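Colleague: Output the structure for:
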Amino acid sequence: MSGLLSFSADLVRGSAAVKTQDSGLTARLALDEATKADAYSIRHASYLSGGYIDPMPGGLFSDADDLKPNSKSVVVYKWGRPVASVRMCVLDHTPGLEGWDEIPASRIFPEEVAQLAASVGHGRPPKLTEINRLVRHPDFATDYELVFVLYRFVGFFVAEERSDMTLSCVRRNHTPFYKRLHFEYVAGPRRYAGVKFETNLMTCRNSRYDSVLRDIPMVDTGSGPQNTYAGLLRGETVSVF
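Modeller: Below is the predicted model:
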């Protein structure tokens, strides 16, 4: 994860007044090449500014997971400029489903992710969603509104996929923030693929989502119109509520 989550405790509890309706924010799912390039350029700028990668050709940072069917990235725009992005990768062991059997976390923490998947007890194969490549452009490094927006879209996609739990490979200095989101430490630290920092594996079972909403209600997907999310899945540019 990139360096975007150093808030005060009051802001984390959602006490700051965030108003998106007049802020010029829109979002789009990275389905076309132009939107994908926007996501990769934000990643490159964010990681490069933190010293976590070396400069790459074209100023774009992508990896093989971006090409897999179990990967979705959202790009947030402010007055038309790409300013933030997040990727969700889904691990789904449904028989016959190709390209959904691996996420970045399962390569870094293979035994731990396998144990988490095995711990899911219900009548269908387990499904785990990993949050990764959560970044803001360095010009917007203090725009905390963008973080709430990104996590609201994460919450929507987790619910849409009916995932059993959410995973994230978290930089050590961001661990306290994720604990506020009711994530629990699993293992680490270990080097995350493609970047120059180590991460801890953390997880939040989605049965605890109500607790997250009590602490940070601004990430609640129920507080925005559902047709916004439907439009996003169709590849439309949607206004951020």
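
Colleague: C-alpha only now, for contacts and for neighbours.
Modeller: Will do.

Colleague: on contacts alone, who are the packing partners of the top strand by length along the chain?
Modeller: Ranked by residue count and defined by DSSP state E, the top strand of the chain is strand 81-92. Secondary structure elements in contact with strand 81-92, counted by 3 or more C-alpha pairs under 8 Å, 6 or more residues apart in numbering; DSSP states H and E, are helix 33-49, strand 71-78, strand 127-136, helix 145-161.

Colleague: helix or strand right after that strand?
Modeller: Sequence-wise, the next helix or strand downstream of strand 81-92 (DSSP states H and E) is helix 104-108.

Colleague: Could you give the separation of that following helix from the chain centroid?
Modeller: Distance of helix 104-108 from the chain centroid (C-alpha atoms, centre = their mean, to the nearest Å) equals 15 Å.

Colleague: Who are the packing partners of it?
Modeller: helix 110-118, strand 165-171.

Colleague: What are the contacting residues of that helix?
Modeller: With contacts defined as C-alpha atoms under 8 Å, 6 or more residues apart in numbering, helix 104-108 is touched by 65, 89, 112-114, 130, 167-169, 190-193, 201.

Colleague: Filter these down to the buried ones, ChimeraX style.
Modeller: To isolate in ChimeraX the members of the contacts of helix 104-108 that are buried, counting by 16 or more other C-alpha atoms under 10 Å, one can use:
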select :65,89,113,130,167,168,169,190,192,201
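
Colleague: Against Arg13, how distant is Arg208?
Modeller: 16 Å (C-alpha to C-alpha, to the nearest Å).

Colleague: circling back: with distance to Thr228 as new columns, can the helices and strands packed on helix 104-108 be given to me in a markdown table?
Modeller: Putting the helices and strands packed on helix 104-108 into a markdown table (distance: least, C-alpha to C-alpha, whole Å) gives the following:
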| stretch | distance to Thr228 |
| --- | --- |
| helix 110-118 | 31 |
| strand 165-171 | 23 |
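
Colleague: Of the helices and strands packed on strand 81-92, give the one that comes closest to Arg180.
Modeller: Across the helices and strands packed on strand 81-92, Arg180 has its closest neighbour in helix 145-161 (13.4 Å, C-alpha to C-alpha).

Colleague: between the closest one and strand 71-78, how many degrees?
Modeller: On the basis of axes from the mean of the first three to the mean of the last three C-alpha atoms, to 10 degrees, helix 145-161 is oriented at 150 degrees to strand 71-78.

Colleague: tilt between helix 145-161 and strand 165-171?
Modeller: Using the same axes, to 10 degrees: helix 145-161 against strand 165-171 is 150 degrees.

Colleague: From the contact counts, what lies against helix 145-161?
Modeller: Identification of packing neighbours for helix 145-161 by 3+ C-alpha pairs under 8 Å, 6+ apart yields strand 71-78, strand 81-92, strand 127-136.

Colleague: this one as well, want them side by side:
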Amino acid sequence: MTGLQAVTTNLIRGAPLSRKRSGSGLTARLALDDETKADAYGIRHRSYLSGGYIDPQPGGLFSDADDLQPNNRSIVIYKHRRPAASVRLCMLDGQAGKTAGEIPARRIFPEAVARLAAPRRDGRPVRLTEINRLVRHPDFVTDYELVFVLFRFVSFLVIETDADMMLNCARRNHTPFYERLHFSYVDGPRRYAGVKFETDLMACPRERYARLMADIPFLATNDNRRRAYAGLMKGETVPVFAEA
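Modeller: Okay, the predicted model is just below:
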């Protein structure tokens, strides 16, 4: 069993993350300003370069055209003020029109995403959120708990934006992890944009959110967490844990 699998299993069994080891000094920030964006792009570059998934980029930063779009948000996790991990959320809003809210998954898996984004039987447009660019700085590559800290904020933003479904283009060796988070296989494998690896398209619809939160309460969003993370949407730095 890998370290990531072990942490997942323990969380599903109800064991909390070790705050003594992980909670102290952990903060989060939405990348709304240039400095935080540079931190996100710098973590991506170091992570993908260390894995051989990209070639060296100018300035040691890895970003793409999607980062410039208003339907994209990146979160940076800091550990004792050091940029440690990051994730990006890209929203496809069916209500905004066919050309609005482009996401990488739709370019890579156009037919599959079109099916998932089709209006419901009652005609209500579907809102999809793709989770991508989930990375840790190489100095924290064995800190598996950072992955769940990232997903804690992913779940917060998914709930806050009322997304009907979460999508992820997962590397083949990561699919068991996403299956534990109630994602299911949709299509693939296909080469992901800008990196040297193939991915499977996986999806977790709204109907499974409650089961996910019940299995892993650490990821659940409640009123206390909404209050604690309210400043995140304004570009403020927030503690991962209330006592941080």
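
Colleague: okay, the helices and strands packed on strand 81-92 of structure 1, which one's buried deepest?
Modeller: strand 127-136 (a mean of 25; mean count of other C-alpha atoms under 10 Å).

Colleague: what's the average distance of that one to structure 2?
Modeller: Here strand 127-136 of structure 1, set against structure 2 after superposition, deviates by a mean of 0.4 Å using mean C-alpha distance after the TM-score superposition for structure 1.

Colleague: mind checking how far Ile103 of structure 1 is from Asp32 of structure 1?
Modeller: Distance, Ile103 of structure 1 to Asp32 of structure 1, using C-alpha to C-alpha: 22 Å.

Colleague: Now do the end-to-end distance for stretch 190-198 of structure 1.
Modeller: 5 Å.

Colleague: wait, stretch 120-127 of structure 2
Modeller: Across stretch 120-127 of structure 2, the terminal residues are separated by 11 Å (C-alpha to C-alpha).

Colleague: Buried residues of it, list them for me.
Modeller: Residues of stretch 120-127 of structure 2 classed as buried by neighbour count (16+ other C-alpha under 10 Å): 125-127.

Colleague: One more: stretch 216-230 of structure 2?
Modeller: Across stretch 216-230 of structure 2, burial judged by 16+ other C-alpha under 10 Å covers 216-221, 225, 229.

Colleague: Which of these fall in strands?
Modeller: Using DSSP E, no member of these sits in strands.

Colleague: Gly25 of structure 2: how many residues sit nearby?
Modeller: Neighbour count for Gly25 of structure 2, taken as other C-alpha atoms under 10 Å: 17.

Colleague: Excluding sequence neighbours, find me the nearest residue to it.
Modeller: Excluding the flanking residues, the one nearest Gly25 of structure 2 by C-alpha to C-alpha, 6 or more residues apart in numbering is His80, at 4.6 Å.

Colleague: Over to Met56 of structure 1?
Modeller: Ranked by C-alpha to C-alpha, 6+ apart and with sequence neighbours excluded, the top spatial neighbour of Met56 of structure 1 is His44, at 7.7 Å.

Colleague: Let's have the contacts of helix 104-108 of structure 1 in a markdown table, adding distance to Phe183 of structure 1.
Modeller: Converted to a markdown table, these look like this (distance: C-alpha to C-alpha, whole Å):
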| residue | distance to Phe183 of structure 1 |
| --- | --- |
| Asp65 | 23 |
| Cys89 | 17 |
| Glu112 | 15 |
| Val113 | 15 |
| Ala114 | 18 |
| Glu130 | 12 |
| Leu167 | 8 |
| Ser168 | 9 |
| Cys169 | 11 |
| Arg190 | 18 |
| Arg191 | 19 |
| Tyr192 | 18 |
| Ala193 | 21 |
| Leu201 | 10 |
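
Colleague: Show me which of the contacts of helix 104-108 of structure 1 is closest to Val238 of structure 1.
Modeller: Cys89 (21.7 Å).

Colleague: what residue of structure 2 matches up with that closest one?
Modeller: Matched by TM-score structural alignment, Cys89 of structure 1 corresponds to Cys90 in structure 2.

Colleague: Next: Lys127 of structure 1.
Modeller: Using TM-score structural alignment, Lys127 of structure 1 sits opposite Arg127 in structure 2.

Colleague: Now for the residue nearest to that match when sequence neighbours are not counted, how many residues are close by?
Modeller: Using C-alpha to C-alpha, 6+ apart and skipping the chain neighbours, the partner closest in space to Arg127 of structure 2 is Asp93 (4.5 Å). Counted with other C-alpha under 10 Å, residues neighbouring Asp93 of structure 2 total 22.

Colleague: if I pick Asp93 of structure 2, what's in contact with it?
Modeller: 100-101, 125-128.

Colleague: how does it look with 10 Å?
Modeller: 71, 99-103, 117, 125-129, 163-164 (C-alpha atoms under 10 Å, 6 or more residues apart in numbering).

Colleague: I would like the residues contacting the helix or strand harbouring Arg214 of structure 1, please.
Modeller: Assigned by DSSP H and E, Arg214 of structure 1 belongs to helix 209-215. Helix 209-215 of structure 1 is contacted by residues 12-15, 155, 165, 180-183, 204, 206, 216-221 when judged by C-alpha under 10 Å, 6+ apart.

Colleague: Tell me the mean distance between that helix and structure 2 once they are aligned.
Modeller: Averaged out, helix 209-215 of structure 1 is 1.4 Å away (mean C-alpha distance after the TM-score superposition for structure 1).

Colleague: buried sites along that helix?
Modeller: 212-213, 215.

Colleague: will you turn these into a markdown table that also has distance to Phe241 of structure 1?
Modeller: Below are the buried residues of helix 209-215 of structure 1 laid out as a markdown table (distance: C-alpha to C-alpha, whole Å):
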| residue | distance to Phe241 of structure 1 |
| --- | --- |
| Val212 | 19 |
| Leu213 | 17 |
| Asp215 | 20 |
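
Colleague: Pick out whichever of those sits closest to Ser239 of structure 1.
Modeller: Nearest member of the buried residues of helix 209-215 of structure 1 to Ser239 of structure 1, counting by C-alpha to C-alpha, is Leu213, at 22.0 Å.

Colleague: All set, thanks.
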